[in-house]
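S.K.: give me the fold of what follows.
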Amino acid sequence: MADVIATDQKGMRMGVHIIVDSAADYTVEEAAAKNLRIVPLKTIFGDVEYADGIDLAGERFYEKLVESDVLPHTSQVTPFEFASALGEVPAGDEAVVITLSSKISGTHESACAAAADPALAGRVFVVDSESATIGERLLVERACALRGEGLSASAIAAALEDERRDIRVIAVLDTLEYLKRGGRVSAAAAAIGGALSIKPVIGLVDGEVAVLGKARGSKQGGNLLRKRVAETGVDWGRPVHLGYTGLSDALLRKYVEDSRDLFEAHRDQIDVSIVGSTIGTHVGPGAIALAYFAPRG
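M.R.: This is a model prediction of the structure:
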């Protein structure tokens, strides 16, 4: 990781490193370009374990999901794996560790356990994104921007803990079946998607998965996303991200086309990515998602 310089209270120069779990869905190339250290969760098909985003990229994951006779499951990052990543931070440098929501994974707890090493005291700051996938990614983007402004790790962490409350993540799923199987929603909640062409709309509320509504067909699902955005507004001064699951982004492109009035003036500010195996395992293919910061005031 190349140095990004901040200054401590004594005027000494130090590097600020950003470490993030793979649920934020950065490719290896994107992480390198943004100077991020990615610590992967694991995705397990049968008795074969893959490092999310490293030896199982998004497209290949959905191919395996379709081909496999068994449903995959995921495994959190361990304290040892975070400790190994933190061990690469040079003495005197600082680090901000950003994790997916502590309410849906023990990964945050693992990061805190690793950061509790007395040798790291005052140099490592762990932030619970209270989000996942593209929502978590928004917070990482803000961390990178603040690091570029020369803020210290402690100042970055404090800013992220303040800004995370503004993040909104909304998704239209093809089914709630995958979330039900993973125990993320109840069987009763999953039943709303049982009828033909009913598309559940979910969000992350206070760090947990919540069913926000249902729509008949993908078009109405997209309209419900628009309604949610209209209710909160979008802070276009901060990052906006779109995501999709499966082997095609056709549904996402259709949503953007149907929402030209919302996105047309801001196309160059919107990033798009495939949702990787950590979250894809639990939502399944055929989903589209939007993450953004709601304005304050």
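
S.K.: only C-alpha atoms from now on, for both contacts and neighbour counts.
M.R.: Fine.

S.K.: check contacts around residue 288.
M.R.: 171-173, 242-245, 251-252 (C-alpha atoms under 8 Å, 6 or more residues apart in numbering).

S.K.: leaving out sequence neighbours, find the closest residue to it.
M.R.: residue 244 (4.4 Å; C-alpha to C-alpha, 6 or more residues apart in numbering).

S.K.: so what's the one you found up against?
M.R.: So residue 244 contacts 252, 273-275, 286-289 (C-alpha under 8 Å, 6+ apart).

S.K.: near residue 121, how many other residues are there?
M.R.: 11 (other C-alpha atoms under 10 Å).

S.K.: and the gap between it and residue 89?
M.R.: 13 Å (C-alpha to C-alpha, to the nearest Å).

S.K.: from residue 155, how far out is residue 31?
M.R.: 22 Å.

S.K.: relative to residue 14, how far out is the most centrally placed residue in the chain?
M.R.: Nearest to the geometric centre of the chain sits residue 133, at 2.1 Å (C-alpha atoms, centre = their mean). Residue 133 sits 30 Å away from residue 14, going by C-alpha to C-alpha.

S.K.: repeat that for residue 252.
M.R.: Taking C-alpha to C-alpha, one finds residue 252 at 42 Å from residue 14.

S.K.: repeat that for residue 91.
M.R.: Taken as C-alpha to C-alpha, the span from residue 91 to residue 14 is 9 Å.

S.K.: to compare with the earlier structure, here is another sequence to fold:
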Amino acid sequence: MGAIKIFADSTCDLPPAWIQKYDIGIVPLYVTFGENNYRDGVDLNTPQLYDKVDATGRLPKTAAPSPADFIQAFSPFIQAGRQILYISLSSELSSTYQNALIAATEFAEGQVKVFDSLNLSSGIGLQVMKAVRAAEDGKSVAEIVALLDAVRPRVETEFVIDSLDYLYKGGRCSGMQNLVGSLLRIRPVIKVIDGKMTPAYKIRGSREKALDQLLDNALSRIPEMDNDLIFITHSLADEDAVHLQKALQSKTGAREVAVSNAGCVISSHCGAKTIGILYTKSLD
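M.R.: Model prediction:
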């Protein structure tokens, strides 16, 4: 057990086996249907989320962990004499970061460091894994934060959303846009820019065409890629994820191309069959 405990929240979408293997603390966000609150990944998984949306015809609300949630999660490790580095969901998307900062003030100075990933999903996970490996190498919290400061703007996050339905349910597109988009088979592509989910462009046509475009975009950046770790993150698109994984593994020569499943919070905003490729650009 190292002196530094790395924390993230449930939106980091790291594989559960990795969370266990690398002793990563996870603070779940909340998903709310009516008066019922569920902890993302604890009380509710993604297939169950979609079942509830189908049954109610409505999307849930999502909420950040409270400062008290963070204090409860951090306290046992502080009491054990460890320092905590928490890497949060983008402050542009949620109050999660601010609530963690509030919680950090309840501990002695230097015991809890909160770092804003300015990203989501495994765009956070990439930064968490950089921190984990740096901690294993004996780096201090300050040294790890300096590394993350350099890595953060180099994270590339690009998702293809398969249907406009969840964007419509969430009030992010009109009924007419949803109808026309469905008729023309339009799939929006979302990128994370300056910590925000930003519509990048639209792909019209088959899903295969959309996946090919997503893959081509990533492959065009091979000279810039950090070939340590690439993620394919998806919401109930297992076959497509494996296809992209094999293609990226053979063409990039990356040390690891990993597949991860999007949790409830990410899935509730994007919908089923959403899939993305996430990687960092090299620091060199």
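
S.K.: which helix or which strand is home to residue 70 of structure 2?
M.R.: helix 67-79 (DSSP states H and E).

S.K.: ignore what I typed, I meant residue 101 of structure 1.
M.R.: Residue 101 of structure 1 belongs to no helix or strand, assigned by DSSP H and E.

S.K.: what residues does whatever residue of structure 2 lines up with it make contact with?
M.R.: Correspondence of residue 101 of structure 1 to structure 2, assessed by TM-score structural alignment: residue 90. Residues near residue 90 of structure 2 by C-alpha under 8 Å, 6+ apart: 97, 116-120, 195-196.

S.K.: circling back: contacting residues around the residue nearest to the centre of structure 1?
M.R.: Contacts of residue 133 of structure 1 (C-alpha under 8 Å, 6+ apart): 23-25, 100, 275-276, 279.

S.K.: likewise for residue 94 of structure 1?
M.R.: 14-17, 123-124, 152-153.

S.K.: what's stretch 200-214 of structure 2 in contact with?
M.R.: Counting by C-alpha under 8 Å, 6+ apart, 158-160, 162, 184-191, 240, 276-277 sit against stretch 200-214 of structure 2.

S.K.: of these, closest to residue 219 of structure 2?
M.R.: residue 277 (10.5 Å; C-alpha to C-alpha).

S.K.: gap between the closest one and residue 167 of structure 2?
M.R.: Distance from residue 277 of structure 2 to residue 167 of structure 2, by C-alpha to C-alpha: 20 Å.

S.K.: also residue 48 of structure 2?
M.R.: 19 Å.

S.K.: who has more neighbours, those two?
M.R.: residue 167 (20 against 12).

S.K.: the more buried one -> structure 1?
M.R.: In structure 1, residue 167 of structure 2 lands on residue 179 (TM-score structural alignment).

S.K.: that match: what's its closest spatial neighbour, skipping adjacent residues?
M.R.: residue 282 (4.9 Å).

S.K.: need the contact list for the alignment partner in structure 2 of that neighbour.
M.R.: Using TM-score structural alignment as the criterion, residue 282 of structure 1 maps onto residue 269 of structure 2. By C-alpha under 8 Å, 6+ apart, the residues touching residue 269 of structure 2 are 166-167, 170.

S.K.: out of these, the closest to residue 178 of structure 2 would be?
M.R.: For the contacts of residue 269 of structure 2, the nearest to residue 178 of structure 2 is residue 167 (8.2 Å; C-alpha to C-alpha).

S.K.: how far does the helix or strand harbouring that closest one sit from its chain's centre?
M.R.: In this assignment (DSSP H and E), residue 167 of structure 2 forms part of helix 165-169. Helix 165-169 of structure 2 sits 20 Å away from the centroid of its parent chain (C-alpha atoms, centre = their mean, to the nearest Å).

S.K.: thanks a lot, see you next time.
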